[in-house]
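**Student:** below are the sequence and a predicted model for it; my questions follow.
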Amino acid sequence: MKVTPEHNEKIAKMTFSSVYPHYVTKVEKKGRTVEELHQVINWLTSYKEEQIQKHIQQKTTFKDFFEQANINPKAHLITGMICGYRIEEIEYPLTRQVRYLDKLVDELAKGKTMERILRTDN
């Protein structure tokens, strides 16, 4: 599945605060915690709890959210399919970073260990 420029633009304009409640619902429904979700977000972006809350309150777009982040150097190890796209084949960096986050949330909800999710065994 090819990512279109229109799709990339839609992702860039989407706010982190509009997606965040879905992340929370997804992980809590599977018995995981908001603290674990924040640990995953921190690993990918280096955002601390206060920064995550600030982005939610300010309705930061994904474009700004990821531009201000320090992406983990191991993020390239996040591979596989998410939302019908193979992550490692997504060329547009912002869309790939958003899909990294989606994939990490998915792995958390599926019950993977934090060591596997945070790629500490690689």
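**Tutor:** Received it, and whenever you're ready, just let me know what you need.

**Student:** C-alpha from now on. contacts and neighbour counts both.
**Tutor:** Fine.

**Student:** all helices of the protein, in order?
**Tutor:** Shown for the chain, the helices assigned by DSSP state H span residues 5-13, 16-29, 34-45, 49-57, 62-67, 93-109, 114-117.

**Student:** so residue 64 versus residue 73, what's the distance?
**Tutor:** According to CA to CA, to the nearest Å, residue 64 stands 19 Å off from residue 73.

**Student:** higher neighbour count, those two?
**Tutor:** residue 64 (16 against 9; other CA atoms under 10 Å).

**Student:** pasting the second one now:
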Amino acid sequence: MKNQRVYQMSFASVYPLYLKKAEKKNRSKEEVDGIIFWLTGYDADSLNAQLVKKVDLAHFFQEAPELNPARKEIKGVVCGVRVEDIKEPLMQEIRYLDKLIDELAKGKKMEKILREPSP
């Protein structure tokens, strides 16, 4: 039941929290958006449309144009839980995004956050 309430939260209500967390650590809206684009396949226009429509988190991820297959490489702990061990698919998607924003706020380089191969 607790997860159901999380899924019903609008992405528009969570997005400013991601921005605030990043900007507090001198990171930019463009970087936050870049992470969202990489993870979900949204672009600036489609992300803005989701924000305007105030879609819930469940629909935000269900309607994502193309979830990045490299997201399965995201490992680590968010809220005391290892993201790779989360069994519920939607909660795992949400926590993937949380983990990437955490990495941004901790000062990781975008190339590392976006799991780009080293040259």
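**Tutor:** Done, it's in. Values in this document were obtained by computation on a predicted structure and should not be read as measured data.

**Student:** tm score of chain vs chain?
**Tutor:** The TM-score (TM-score structural alignment, normalised by the length of the second structure) is 0.94; 117 aligned residues with a CA RMSD of 1.1 Å.

**Student:** any figure for the gap between residue 76 of the second structure and residue 11 of the second structure?
**Tutor:** Using CA to CA, we find residue 76 of the second structure at a distance of 23 Å from residue 11 of the second structure.

**Student:** so between the two, which is more surrounded?
**Tutor:** residue 11 (22 against 15).

**Student:** that one pairs with which position in the first structure?
**Tutor:** Using TM-score structural alignment, the partner of residue 11 of the second structure in the first structure is residue 16.

**Student:** distance to residue 85 of the first structure for the helices of the first structure - can I get that in JSON lines?
**Tutor:** Listed next are the helices of the first structure as JSON lines, based on distance: least, CA to CA, whole Å:
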{"stretch": "helix 5-13", "distance to residue 85 of the first structure": "12"}
{"stretch": "helix 16-29", "distance to residue 85 of the first structure": "18"}
{"stretch": "helix 34-45", "distance to residue 85 of the first structure": "19"}
{"stretch": "helix 49-57", "distance to residue 85 of the first structure": "26"}
{"stretch": "helix 62-67", "distance to residue 85 of the first structure": "18"}
{"stretch": "helix 93-109", "distance to residue 85 of the first structure": "9"}
{"stretch": "helix 114-117", "distance to residue 85 of the first structure": "19"}
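
**Student:** deepest-packed of the ones you listed, please.
**Tutor:** helix 93-109 (a mean of 20; mean count of other CA atoms under 10 Å).

**Student:** what residues does that helix touch?
**Tutor:** 8, 11-12, 23, 26-32, 36-37, 40-41, 44, 62-63, 66, 75, 78, 82, 87-88, 90, 114, 117 (CA atoms under 8 Å, 6 or more residues apart in numbering).

**Student:** swap in stretch 32-39 of the first structure?
**Tutor:** In contact with stretch 32-39 of the first structure (CA under 8 Å, 6+ apart) are residues 23, 24, 27, 28, 48, 49, 52, 105, 108, 109, 111.
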